[in-house]
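A.B. asks: What would the 3D arrangement of this be:
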Amino acid sequence: MAGSAAAGSDGPGLARRLGAGDAVLVGLGAMLGAGVFSAFGPAAAAAGSGLLAALVLAALVAYCNASSSAALAVRYPESGGAYRYGRERLGRVWGFLAGWAFVAGKTASCAAMALTLGGYAWPEQRVPVAVAAVAVLTLVNYLGITKTALATRVLVAVTLLALAAVVAACLGGGTASAANLTGWTSGGLLGIGQAAALLFFAFAGYARLATLGEEVREPERTIPRAIPVALGLVVAVYAAVACAALLAVGPEALAASAAPLATAVGAGELAWLAPAVRVGGAVASAGVLLSLMAGIGRTSLAMARDGELPTALAAVHPRYRVPHRAELLLGVLVAALAAAGDLVFAIGFSSFTVLTYYAVANAAAFTLPGPGRVRRRAVAVLGGAGCAALAVVLPPSTVLTGMAALLLGLAVRGAVGAVRRRRASAGR
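C.D. replies: Model (predicted):
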């Protein structure tokens, strides 16, 4: 059950090196920056000043998902997240669907973060910078989780300082006005739903904590505490930044800008802080990219251990104690996507597939027995319904592409399984 995957695999396991503070920082590194620097513009275009309502809606769905994930992490404290939970509670097919959705969606997220990094650091050379960043951060993850946590600590500190400067410049630049919040929403309830789905992209990083089951000390205590703490801190930061930016320039200016926070800062008397926003955007994107790549590697490790992905990806480096083959393959895929990808589409595709991942997690949490079952089931139902609602209100092209990717994964799994069964029969 809980420890079967790790115990039954060959070679060394992952090292338990992270404490509660490190786990919270990894969660902050996975979430902080994505919504602020990538999703606020498209979300403002969909919802207008209803962006604030959309933020609350996205945070509510994220909280339900986090609660379900925390309850499951107590029972199954090994790597894999909702892939492991779905497999154990619902069956192998549902586990595979969650794992495939996570790997596909988060790979797209990595490409989006790499392109965001390049766009803020050096707009004229966005793609080469993105590819170079992927190469460097693949190396950091390859060298081990302790180095990842240390790098994340630095990145989170720099990001928070940059966002504090954004809030100060927006509120102190002389342009802040409540009049900029008139016209509550430009797209009605549908627009708010679409904006919430896009902003969910900003909160989905707490899945990284659920994939740390084999690498934190006392996971049954650490993970349930770290998830809500990290999520609560991120909600507070996003709300402060969103309010400040809307008050400074209004939703129309944010929607029209490729760098909405730089636009908000540049409109006032403290425009000299705009370069700090670009540095903050690059640093925040690097922090998200670092954590996301580590999480995908651990989910791929769990799936490979179970034979759902090639078993070669289950290898753990004897010195650095990381799934090194999975990390290297991921680096190649993300670099390729960053070289040819579309930022807005990547965000939408990632949101759809990650919402699918969490729908499976909520369904798995619904089946858990024991004390608190009534409350746990209520939260799981609310979270699952929220995931479904946000997924279907995304643009139709995004929904269709996401569904096609999920069906492709199931078809590939079926074909691989059929080949293995024929080989097993022939060997008898």
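
A.B. asks: From now on I want contacts and neighbour counts done on CA atoms only, so please keep to that.
C.D. replies: Fine.

A.B. asks: From Ala44, how far out is Ser68?
C.D. replies: 29 Å (Cα to Cα, to the nearest Å).

A.B. asks: meant to ask about Val354
C.D. replies: Taking Cα to Cα, one finds Val354 at 21 Å from Ala44.

A.B. asks: Same check on Glu88?
C.D. replies: Distance from Glu88 to Ala44, by Cα to Cα: 40 Å.

A.B. asks: what about the two, which has more around it?
C.D. replies: Just comparing Glu88 and Ala44: by other Cα atoms under 10 Å the higher neighbour count belongs to Ala44, 30 against 16.

A.B. asks: That one contacts Ala195, correct?
C.D. replies: Yes - with contact defined as Cα atoms under 8 Å, Ala44 counts as touching Ala195 (7.1 Å).

A.B. asks: another one to check against the first:
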Amino acid sequence: MNKKMKFWSIVLLTINSIIGTGIFLSPGGVTKQAGSMAPFIYICAAIFAAVLAVTFAAASKYVVKNGAAYSYARAAFGANTGMFIGVTRYVSASIAWGVMATGVVKNALSIAGMDSKNMVNVTVGFLVLMLLLFIINVKGTAFLTLISDLSTAGKMAALAITIVVGIVIIVTTGENHISDVELLTNADGSPLIPAMDATVFVTAVISAFYAFTGFESVASGASDMENPEKNLPKAIPLAIGIIAVIYFGIVLVAMMINPVALVQSEEVVVLASVFSNKIVRGIIVLGALISMFGINVAASFHSPRVCEAMAKDGILPAFLGKRNANDIPLNAFVLTAVLAIIVPMSFMYDMQGIMIISAIARFAQFIIVPLGVIVFFMGKQKEEIIDARKSVITDVVFPVISVILTVILLYKFNWKGQFSVTDETGASRINWYAIIAMIIGYVVLPVAVYVNSNSKKK
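C.D. replies: Presented below is the predicted three-dimensional model:
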């Protein structure tokens, strides 16, 4: 059961790590910003993501250890930088896994017509899902790969069927309603869709870009993959390309059929509201459930291996780096699962306050890793790396563009929204959960790990 992932399984894992709930549950968000230009905004976002993905793929040819951004940062800039990136990445990944598990349960309850706000319902479903993920993981990499492949195939099949059915409807009816979205208005009669300018364009592209994130985690389990130094650099960009085609197709046909439903629907699975046929709607809803489950399978694979990588380097306790008979980092998995369970439960499954950690950790990776690739290209790294084939385009040009794009991303990020919340009366107040989470995740934990690590060395 410890058979390593082959090339196409890595591609499917990458797709599984990226396609989650967004394209099923909330594809109208970008449409509200970009109107009829939304399908093309996704193409621009795909190019944005592809540049970053190629940069991460370039890093993976130099460093094939588990941990992804942690291992790249450590090799390029030394143990302390690697430790900071690793700790913040691990904490954010564990939280993100808990958030995704919570999302699966709440959305599944809503789809089933059950009360998704009932804490008992959510807790029972949450624990059952985490137990199922535990069983999948302890069975070994081969079994997890099978489940990941099947869930990816399921979500892709649902999206592909939706695109095909949409094309058939458009061709047979001869109708195109894509411009209808431009006629929508607010309560005061003003246009719902803003006029397209540079600010609107950049904001819309950034919103669409988040639908492509997840590729940065794929190399976390490099040691469980076959020839990662060759397969990862090919698999990650290929997966981004496949996803770009799927997103473009889905948004385009949905907007040509019923863009008003895409923007205004209050159904849980918004994409399903575009279609009137019950069979098609059922396929989309089933695809959404499979997609939500699949991205949790991917998260349960990536996150523990960041912990394992740091344990093997002596940053975390050594027992977290040990594997069981099925070649699974069981101790690291258990710790990660505990974090993924406790944090959502502690916040009563309201994750708005702590998601800021995940967002900032991602930005940190998008700057450190590109700079690390440039360091690898120049041969100035702090630790030994693989003597890989160098390329000015992928190892210098793309990383430079990646840093520039990330700076734009940071500038346009909704900082105010992350550190403030609106109560039931509509009043805005400071989001203390987010502030506390930032202090713990970016100051307290890194300092604690640093002190512990250095005390061991002494």
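
A.B. asks: TM-score for the pair, please.
C.D. replies: Here the TM-score for the pair of chains, by TM-score structural alignment, normalised by the length of structure 1, is 0.84; 408 aligned residues with a Cα RMSD of 3.1 Å.

A.B. asks: could you show me where the helices are in the stretch 51-200 of structure 1, in order?
C.D. replies: 51-75, 82-89, 92-121, 126-142, 145-172, 188-203 (DSSP state H, counting those that start in this stretch).

A.B. asks: Which among the ones you listed is found nearest to Arg423 of structure 1?
C.D. replies: helix 92-121 (20.5 Å; Cα to Cα).

A.B. asks: Just give me the mean distance for that closest one relative to structure 2.
C.D. replies: Once fitted to structure 2, helix 92-121 of structure 1 is off its aligned match by 2.9 Å on average (mean Cα distance after the TM-score superposition for structure 1).

A.B. asks: If I take that helix and helix 188-203, what angle do their directions form?
C.D. replies: 90 degrees (axes from the mean of the first three to the mean of the last three Cα atoms, to 10 degrees).

A.B. asks: what does Leu155 of structure 1 align to in structure 2?
C.D. replies: Applying TM-score structural alignment, one finds that Leu155 of structure 1 aligns to Ser151 in structure 2.

A.B. asks: repeat for Val167 of structure 1
C.D. replies: Under the alignment (TM-score structural alignment), Val167 of structure 1 maps onto Ile163 of structure 2.

A.B. asks: Surely its match and Phe248 touch.
C.D. replies: No - judged on Cα under 8 Å, Ile163 of structure 2 makes no contact with Phe248 at a distance of 9.7 Å.

A.B. asks: still on that earlier bit, indicate which one of the helices of the stretch 51-200 of structure 1 is closest to Gly213 of structure 1.
C.D. replies: helix 51-75 (7.2 Å).

A.B. asks: And that closest one against structure 2, how far off on average?
C.D. replies: Average distance, helix 51-75 of structure 1 versus aligned residues of structure 2 after superposition (mean Cα distance after the TM-score superposition for structure 1): 2.0 Å.

A.B. asks: helices or strands up against that helix?
C.D. replies: helix 40-47, helix 188-203, helix 207-210, helix 219-256, helix 343-366, helix 373-392 (3 or more Cα pairs under 8 Å, 6 or more residues apart in numbering; DSSP states H and E).

A.B. asks: Output the contacting helices and strands for the longest helix anywhere in structure 2.
C.D. replies: Longest helix in structure 2 by number of residues (criterion: DSSP state H): helix 278-312. Applying 3+ Cα pairs under 8 Å, 6+ apart, one finds that helix 278-312 of structure 2 makes contact with helix 7-18, helix 22-25, helix 79-111, helix 119-138, helix 141-173, helix 330-346.

A.B. asks: Output the ones you listed as TSV; include the columns distance to Ala69 of structure 2 and mean neighbour count.
C.D. replies: Formatted as TSV, those follow (distance: least, Cα to Cα, whole Å; neighbours: other Cα atoms under 10 Å):
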stretch	distance to Ala69 of structure 2	mean neighbour count
helix 7-18	15	25
helix 22-25	24	22
helix 79-111	7	23
helix 119-138	22	17
helix 141-173	21	19
helix 330-346	18	19
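
A.B. asks: For Pro399 of structure 2, which of the ones you listed is the nearest?
C.D. replies: helix 79-111 (17.7 Å).
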